[in-house]
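Show me the folded form of this:
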Amino acid sequence: MRFLDWNNLLANHFFNPSQSARQVRLFVSKAEIIAMGRLHFTQEQQDSEIWADFMSALQTGPLAANGADSVFDKAAQVATKWRAGQYQRLSGYDQSFPPYLAYLVFSILPLIEVQGSYNTNNYHGRMEDFIKENGPYEIGSKPRRPQNLRNKLQDIDHLWDELADWANVRMDSQWGSFQAGYTGNKSWKYVAKPLSQCVFPPIAIRRLPEFFSKASLIPGDFYTQRSFRDLLIDKGVQWLGLRADAISLIQGESGLGKSLTELVQTEFSRWTGEQFQLTGEEKERAYRIGTIVPLLVQLKPGTAGQVSFSYRAAFNTEPPADLCLGGMDDLYQGENWSRTLDIEFQDTLVLQDKVHKWKAQSPNREIRLFINAAHFNLNSRFWLETLRLSRIDDMYLLCKESLTEKIKNWGRENCATFSDQSELQGLPVGYALFRFSKPRASHPEFEMLKVQGEKSVSVRESTGLKVSYNRYLNHYMPEFTVSNAEGNEKPFLRYRDDDTQQNLLAHPSLGGVWLLPKEVRVGSPFTICLKDVAAEGAKFYEIIRPFLNDLKNENVPLRDAFGNPVENPAESYQGNLIKVSTKLESLADRNPFTPNLKWIPCQNDASPTSDNILMNWLIATVNTNTAGFNCAFEYICRQLFPGEPTRLLQKRKSAVNLLDYLGYIDYDYNKDKITALPPKLISLPTSSGRKALLIGCASAGLLEDLAAYCRAHQEDISISVNPRSLQHQEMLIPPVITFECAQVGTLERLAEKASIEFDEWYLLKLKALLPSLSDYKAMLLGGESAQSWDGVDIEQKSFSLQTLAFMPGQDYDRNYALIECRPKYLPEYGIWIKGSYYVVDKNWGKYLLFHHYSPKVYSYDRDIDLAGTKRLLRNGTKLALPAQLPLPRLFSRLIIQLGGIAPEFKQLNIQGVRGSYNIYGNTGTPFIDNLFKFKLNIEIHKTDEPL
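Here you go, the predicted structure:
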């Protein structure tokens, strides 16, 4: 491999979109470098050959550094050309990364690979030993002499700062942020920067969640830097595996020691509260052993001199839908908050769900601060516990009575307003309550009452529709907060292109919160500035519009009929593009798509009534994950449907699945990836003429173009815009948009005019692609069995055919059983077949189980072993499937896209049994019945009871 290939390989390992806003450390071992390079070498080549190639590439360097003697000289020359803009193209391709990064990695390797008895700060001795064994060597020397790099670090010292400038300013931390390191004492002037990258190795960083758990820390709680420092000194060796001399650095007052403590603080701020453990197997697997979340106190001032207290849990990771804390369920309200928990105030409160191993905890505090809950997008009648002192908002302070005089003295001398509220009824015994505003100075004793002076601007949490790092959709603009605001700030935005400025608008009710001007430019990056506050290193923000041209089926992998990634098979699908080898004209089900009746034109002025904001967000993001989707979904719901939502977790999960089945997105559950699909017209079965459905994500502009075309050609084509039911509107599902005309050519011209694809036989291709239940079982058994979670302390549930639910307990038949277990948040589903365990798609697994255990019924085809479950019901054109028995993915797509109509969720009492059902309409055709008989080998039971 060439030098630049190695450089880009390493750079992409450290800096990529998944590292957005996270601190990057250039810690990488020899073994990891070999593993990265392995993909670019043949299987026959040894690890030693790959490593030799890497070291040779460093010594040779790029073409631009041929005249340099040492590897560090080459790094300096390469950086000079990069800085001057002369190094943007080399070897025929653009350089996305600084081309000296591999040399910085090399400067760290001796500290990682050479241990022995060296002190942590002994850099040069390690470097000399490393070079003797690995190179680089002096060019042309015989015998080979190691390059002498002593005192050469100063030649590349500036590159650490240049890398920080590239990552933090030029790339705006979108691929990760970087700190150049601390200089420490004078004797460490150049050594401290490579040293700061590896004193705290990644394995210790990976152990930090366990470290926090053992220390009984609560995520999001208030801890001083001193407390983290003391904890590292006390337990860093035992719990993190740090070297003793690393602890010495933390004990000292050097900048390097301080940076280690700050790193731990930063990782703590990102900790979700999840606790993991390794299995101890040969191939170790991590599994979740518990989750801890903060429990915050709420107070609510009432009438007639009263005050009441309650609690809210703050979720840093999504809770299980059936989480139960303190006997209370249906806890999730939205924006990662629980609903109000009506529990009287206690000094210390712990609520547990032993089934899911969740714990919500409120620690004992001498002082508790409260700010209006509207700051967290919650009901403004409540005041919620906070850990930060506001310099402009009214606040409440609850403290132990023993601290009353100390608080009074501070409040009366240093706050603009201060009043004693301790006479209110409802206060807990032994506590005093005060209300105050605008503190001017810190309390000399209590860290929580410290007035911070340094100001900064950031996006207010849970505002704006975030598309990517610091980029937002032009709907529901982000709001900005000024930390430590005093009330006299006048923030403004400055555009990058021409330095034009616009003032921000003060929030009508919340102090320190600012709104973008209505006429903010779209597509023009800007910074938010404060007068007299340095703007150096300020982040750029951008408001963008959705752009349909970014949506391509190639954005998702090519898959076979079971959803497995494949190279280029004859039978496959990619997004909403389907490839089959079957001759479609020979299919018996072709008739409904080509009726004999003529289409009669009808005047139709239908047009999309409003912009679908979720569609615009999906178009703008192109790719996202469930966490990103959840944030956008909840935010839009909060704007469209004010008030406290119900069953929000269930609505979100149903929404993402329906959007996938309706053809708007590709939802890859296993990789946690959601991809917006391009718009497309597909033919539908119809009784007259020709009919087509619009699938994929469509912008408001495209919809208007389609409607305008139909208005201009009313004699040839009509458009129908049918709104969803209220149930589906609450899931933000767009309306059904169909077109009717006499000839296929009319649909082809419409698609060509709108620059979208038209697929006449899409649904028949999809039907031809569908595998059978037997195919899926053969695929499972033909692959390797997996390692089960037996013997690991995680809950396993088995699927019950009686209750249609996963039931706790491990007493199940391993000859044939479907299992759910949660080693991490997303569950794993496995099926036991004759004592072997296979990871399975949940929906396919349920139908395998049903078919195995159900009584078999007569079938006119002796090759079909037809199961009669009497759980799948039909009445006329309506089909009822138990909600707990969803169809496999491609089956759901086919049935739903036959009319573009999403199923309705209903509670029904059928044959004296009450249950939850998904009701599919317009399914009274042999087309559907044959799918269940010939593909899923299950009979649909007819019923006279209303569906």
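
can we go C-alpha only for contacts and neighbour counts from here?
Will do.

Could I get the full set of strands for the stretch 501-650 of the chain?
501-503, 505-506, 513-515, 526-529, 542-544, 572-574, 577-579, 623-624 (DSSP state E, counting those that start in this stretch).

Show me the contact partners of the last one.
Okay, so that is strand 623-624. 673, 674, 675, 676 (Cα atoms under 8 Å, 6 or more residues apart in numbering).

do the fifth one as well
Residues from elsewhere that reach strand 542-544, judged by Cα under 8 Å, 6+ apart: 470, 471, 472, 473, 474, 521, 522, 523, 524, 525, 526, 620.

quick one, helices of the stretch 801-947 of the chain?
842-853, 889-897, 926-934 (DSSP state H, counting those that start in this stretch).

oh sorry, the question was meant for the stretch 201-350 of the chain
Under DSSP H, counting those that start in this stretch, the stretch 201-350 of the chain gives helices at 202-206, 208-214, 225-240, 244-251, 255-270.

Tell me which residues of the lengthiest strand in the chain come out buried.
If you go by DSSP state E, the chain has its longest strand at strand 286-301. Residues 287-301 are the ones in strand 286-301 that count as buried (16 or more other Cα atoms under 10 Å).

Ok, stretch 266-286 next?
267, 268, 271, 272, 273, 274, 275, 276, 277.

between these, which is nearest residue 156?
For the buried residues of stretch 266-286, the closest approach to residue 156 (Cα to Cα) belongs to residue 267, at 28.9 Å.

From residue 208, how far off is that closest one?
Using Cα to Cα, to the nearest Å, residue 267 is found at 8 Å from residue 208.

want to put them side by side, so please do this one too:
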Amino acid sequence: MKNNALQRNTIHYSEWNDKIAQYFFKPEKAGRTVYLYVTEELINSLGADNGVGCQEFIQTVKNATSINGICKKALGSMQNPKWRYQRQGYPPYIGYLALFVLAAGTEGDFSPNAYYPRLRELLGEKPTSGQYPDFDKMQTLWKDLEKWANVDKSGELGIFKVNITGKWVHVGIPIAQTLLTEKELKVLPIIFAEAGLETISLPSERHIASLLVKYGRSYLRTRTLQLLEETSEDNKLHQALIERIVDELCTWDGTTEFQSEGKTQKYGILRLCCKLDLIAKRASFTLRCTTKHDFPEDGLILNFNNEFYYCDEYGNGWSSSILKGKIFDASMLDWGRSYRMESTDNKWCFKLPNSKIRIFVEGRSMGLPGIVEIGQLPKGSPFYLAARQECCSFLERWGTSSCEGFEKLHILKGLPDGWYLFKATAAHSDEIINNEYPILSFSTGTRLYLEGGLRVDKGNWFFRFAPPKLVLQCSDGTAKLYCNGRLLEDSSGRGIYELPPDLPVDKNIKIEARKEDNIINNLSLLLLKDFPLITSIKTPNIDCFGFVKTNKSEHSPEVRGALVKGIDCPPFNFNTLLPIQGKQCVVFVGKEAGQVAIYPEESILIDWCPVWAIAKGRLFDRAIFCGTSLKECKPKPSICKDIIKLNLWKKILLDNHKRTLPPIGDIRLKKLWLEFQKGAKNV
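Down below sits the predicted model:
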């Protein structure tokens, strides 16, 4: 009986290794950065089913080592034939790496001098300082883990990065895994939302750090805040922490849960946009929303100071200019304060962050007219600055010494009181201004990521006919990008690279960012020729009642993704797609004067084909195109003998009260709507 109890309360090293690996590397982490954040609580939970905990884990790892020491044993685990030659299963050294991370702890400081005593104490040794024997060789294991996750598995179980160099190279890697606790990770979206952060225009690392210190004091640990406040560029842990926060920011879709209030909101940013007329010395500032989410099909109605405004999707994460009958005049706001606009259903919230200085660039690269507000100062390219009066003398001193073509613009109309506009051909240094105004600091990091393409799954698997683009952002512009050892050319001039057309399919493709002979960032991807649709879709079959099917009948109706089986689709019926909700009033308008019907007051069984269905709302109405084709739906001059219908047709189209919102989506529909309004004026 004692032997059986002992057997139940024992987990071999290989079992611990796989339990830890499975916890961190799993399909849900595909394409996302993984950190081995190992704590005593985690180890206890992983061993709970077997009645063992953290102390048993430490003892098991110690028992697995020989007199040669734990580091030599960890290095020797790579020689396992199953791993060395076939690389099957999980890396056999993850258990050792987990122990090294456990020694980093979650409290105290990040000093490398404090790490080795903690490691020795964890192993039951005297907690003396000085490097642990052979600990400098553990970097081999970390780099092999990086290769396994990013190359062997193509990121399908998560991405792992080794990014600590310099004096932190040995202890920095395990310490870097503990930079953010699980609790801190959960509150980051709230901090991002309060700070007005988003990734469509990512701020510099220094500015992100300053915002997190300002808005994160109620959420982050003291040692996290202290590391964020570190301004030395030589502090590798500071850089690693910022990189981790940027990773989290880039994967955040804007959804924020407020448990205390019991609500979830989609957060976005309000950006200032401007049409500048330097001849007339006039600026026209408007507001647009940015979000990672798709805008609602009917656009957004936003509440601001109990006034209701409207915008719809423009493209690439941007909305149209916010309006209420006419374009919202953003110069009426004090840009030094923050403002919020919320949708009428409270599901959306957009924030204009407060700032004494705002950066603008030409909007052409984003497909927008005029100049557009961004979050980061561009290096070596033209930009504009809007600044409050108290910032101007410092700005002009910096602009004169560190910028090219810096000048103050004489704008007579369009700026808020006490604000001024500047223009520069290029900024070459941020040295004298980045501490005083972090928003004007350059980026110091290097980012490598994939953009676009058609993914097969959550990992870096793409169809060959729709590959992604490679984006390399390097602060000093010295990094070069290689694909399978081949140097790529930046034909865009903006750090956006095309994959070579002759790449192999169904094989790992290695992408490396290098500075001289050093690899500073890397990833891998897989291009697939095709895939069997039915077997690759992991979604279940759904029956006609919306329940998951358990029996496999070939003839019963079922849906699986876009596949429909066991049902004959009825012919298309226009009336089933009319935009009617309950007793909602809908006005149908035809292409000839007088062709108008109001549902449900009138029958929709009319002898003419409607072009527009205008859904009546509480605050605004929406024009929806419901015609057969644009060519056949042009307004047609005709004589109408029914004066009442004629006047109603004209009144609806002229829309003197500006209640009706134009159609969204295709610009041709908006032009057609304007043709109808022009035709109504001539009736």
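
before we move on, the earlier item: same list, the helices of the stretch 801-947 of structure 1, but as a markdown table with distance to residue 630 of structure 1 please.
Converted to a markdown table, the helices of the stretch 801-947 of structure 1 look like this (distance: least, Cα to Cα, whole Å):
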| stretch | distance to residue 630 of structure 1 |
| --- | --- |
| helix 842-853 | 22 |
| helix 889-897 | 21 |
| helix 926-934 | 33 |
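
Stretch 185-200 of structure 2: which residues count as buried?
Neighbour-count burial for stretch 185-200 of structure 2 [16+ other Cα under 10 Å]: 187-200.

Using neighbour counts, trim the contacts of strand 542-544 of structure 1 to the buried set.
For those, buried by 16+ other Cα under 10 Å: 470, 471, 472, 473, 474, 524, 525, 526, 620.

shouldn't the second one be in contact with residue 541?
Yes: checked against Cα atoms under 8 Å, the pair residue 471 of structure 1 and residue 541 is within contact range at 5.8 Å.

Out of the buried residues of strand 286-301 of structure 1, which comes closest to residue 764 of structure 1?
residue 287 (42.8 Å).

Thought residue 274 was touching that closest one, still the case?
No: in this structure residue 287 of structure 1 lies outside contact range of residue 274 using Cα under 8 Å: 10.0 Å.

For residue 163 of structure 1, see how far away residue 24 of structure 1 is.
11 Å.

go on, residue 237 of structure 1?
Using Cα to Cα, residue 237 of structure 1 is found at 31 Å from residue 163 of structure 1.

which one of those two has more residues nearby?
For residue 237 of structure 1 versus residue 163, neighbours defined as other Cα atoms under 10 Å are more numerous around residue 163 (22 against 16).

Tell me which residues touch the residue mapped onto the more buried one from structure 2, please.
Under the alignment defined by TM-score structural alignment, residue 163 of structure 1 corresponds to residue 142 in structure 2. Residue 142 of structure 2 sits next to 97, 162 when contact means Cα under 8 Å, 6+ apart.

For my notes, confirm residue 361 of structure 1 occurs in a helix.
No: counting by DSSP: H, G, I helix; E, B strand; the rest coil, residue 361 of structure 1 falls outside a helix, being strand.

Grab the nearest non-local neighbour of whatever residue of structure 2 lines up with it.
Aligning on TM-score structural alignment places residue 361 of structure 1 opposite residue 351 in structure 2. Closest residue to residue 351 of structure 2 apart from its sequence neighbours, by Cα to Cα, 6 or more residues apart in numbering: residue 340 at 4.5 Å.

Now do the same contact list for the one you found.
Contacts of residue 340 of structure 2 by Cα under 8 Å, 6+ apart are 304, 349, 350, 351, 352.

Run these past structure 1 and keep the common ones.
Contacts from the contacts of residue 340 of structure 2 that recur in structure 1, judged by both residues aligned by TM-score structural alignment, their matches' Cα atoms under 8 Å, are 349, 350, 351, 352.
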